[in-house]
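Sequence plus predicted model, see below.
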Amino acid sequence: MAVYQKMLVAIDLTEEAPVVLDKAAEISKAHGAQITLVHVVEPVGYAYGGDIPMDLTELQDQLDKAAREQLQKYGEKYGIPADNQVVLVGRPESEIHRLAKEYGTDLIVVGSHGRKGLQLLLGSTANGVLHGAVCDVLAVRIEN
């Protein structure tokens, strides 16, 4: 069995995040692994195809601030220090891969919805993280 020392736990800040965090905490405790908690905020322009004739900086800043506050709450609840809480802006799969390489991560933990079909099996973000990851990936099943 692999021994994990550095875990990257990617959460989406929904009510389902504790399911992922509970599993990650269990693995961390068993292995003595350090957890880095990450949330990736997608750029607001992505939702609109990037062709918006207005400045979305303030909205993006508000989303970033809200994400940092929520991540801090989860960090406090699960004993994850502020230095190990990361909020990034970008495409979730790409940013999670980049951070995993940068931190020398042994295991990435993400949530997965149990839907049908190949991409639906994991969900688009979990599927994207799985493909191209440089380490093990655990997709924690989220019950619908």
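Now that the structure is in, tell me what you want to look at.

From here on, just use CA atoms for contacts and neighbour counts.
OK.

what residues does the biggest helix by length in the chain touch?
Identified as the longest helix of the chain according to DSSP state H is helix 57-78. Identification of contacts with helix 57-78 by CA atoms under 8 Å, 6 or more residues apart in numbering yields 13, 21, 25, 37-39, 41, 43-44, 80-82, 85-87, 89.

In strands only, show me those residues.
37-39, 41, 85-87, 89 (DSSP state E).

try this one next to it:
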Amino acid sequence: MASYKRILVGLDLSEESSQVLEKAGELGKAFDADLSLVHVIEPLTFAYGGDIPMDLSEVQEQLQTQAKEQLRKAADQLNVPAERQHVVLGQPATEIHRLAEEQEADLIVIGSHGRHGLALLLGSTANGVLHGAGCDVLAVRVNVESK
């Protein structure tokens, strides 16, 4: 079995993130590995294609501030220090790959909703991360009903 020393945990900060965090914490303890957390925010201009006639920078800053606070709370559960908590702007799979390489992660842990059919074909963050990662990827099947 592989031994992991640096684990990057991608969180979407939804209620189901606690399940991903729990699994990552177990792995971190089992392997005595350093955990890093990342949440990627897609720039609002990506989502709206620049078609909105207003400056979205203030809204974007508020989203980043809220995400940093939520990530800090998640990190506190596993004693992940501030220097290993990352809120970044960009396309999620791309940014997770970049950070994993930068941190020399040997495992990426992400949540997966287990979509089927058309939703799976259109792609998900988990699928995007899996198909471009330079290290192992663990997709934690999250159960939407559990809390």
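Nice, thanks for sending it over. Every value quoted in this text rests on a predicted model; they were computed, and no experiment measured them.

Got a ChimeraX select line for the buried ones in the ones in strands among the contacts of helix 57-78 of structure 1?
Per 16 or more other CA atoms under 10 Å, the buried members of those correspond to this ChimeraX selection:
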select :37,38,39,41,85,86,87
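
Could I get the ones in strands among the contacts of helix 57-78 of structure 1 in a markdown table, plus columns for distance to residue 137 of structure 1?
Listed next are these as a markdown table, based on distance: CA to CA, whole Å:
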| residue | distance to residue 137 of structure 1 |
| --- | --- |
| 37 | 15 |
| 38 | 14 |
| 39 | 16 |
| 41 | 20 |
| 85 | 19 |
| 86 | 18 |
| 87 | 20 |
| 89 | 21 |
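
mean shift between the longest helix of structure 1 and structure 2?
Superposing on structure 2 and averaging over aligned pairs (mean CA distance after the TM-score superposition for structure 1), helix 57-78 of structure 1 comes out at 0.5 Å.

if I pick the residue lying farthest from the centre of structure 1, what's in contact with it?
Farthest-out residue of structure 1 from its mean C-alpha position, per CA atoms, centre = their mean: residue 53, at 30.4 Å. By CA under 8 Å, 6+ apart, no residues touch residue 53 of structure 1.

sec struct for it, please.
Following DSSP: H, G, I helix; E, B strand; the rest coil, residue 53 of structure 1 is assigned to coil.

measure it to residue 24 of structure 1 for me?
42 Å (CA to CA, to the nearest Å).

helices or strands up against the helix or strand hosting residue 126 of structure 1?
Using DSSP states H and E, residue 126 of structure 1 falls within helix 124-130. For helix 124-130 of structure 1, the packing partners by 3 or more CA pairs under 8 Å, 6 or more residues apart in numbering; DSSP states H and E come out as helix 92-103, strand 107-113, strand 136-142.

Next, the angle strand 85-89 makes with the longest one.
The directions of helix 92-103 of structure 1 and strand 85-89 differ by 130 degrees, with axes from the mean of the first three to the mean of the last three CA atoms, to 10 degrees as the criterion.

From the chain's centroid, how far away is helix 92-103 of structure 1?
Here helix 92-103 of structure 1 is found 10 Å from its chain centre; the criterion is CA atoms, centre = their mean, to the nearest Å.

That helix packs against which elements?
strand 6-10, strand 34-41, helix 124-130.
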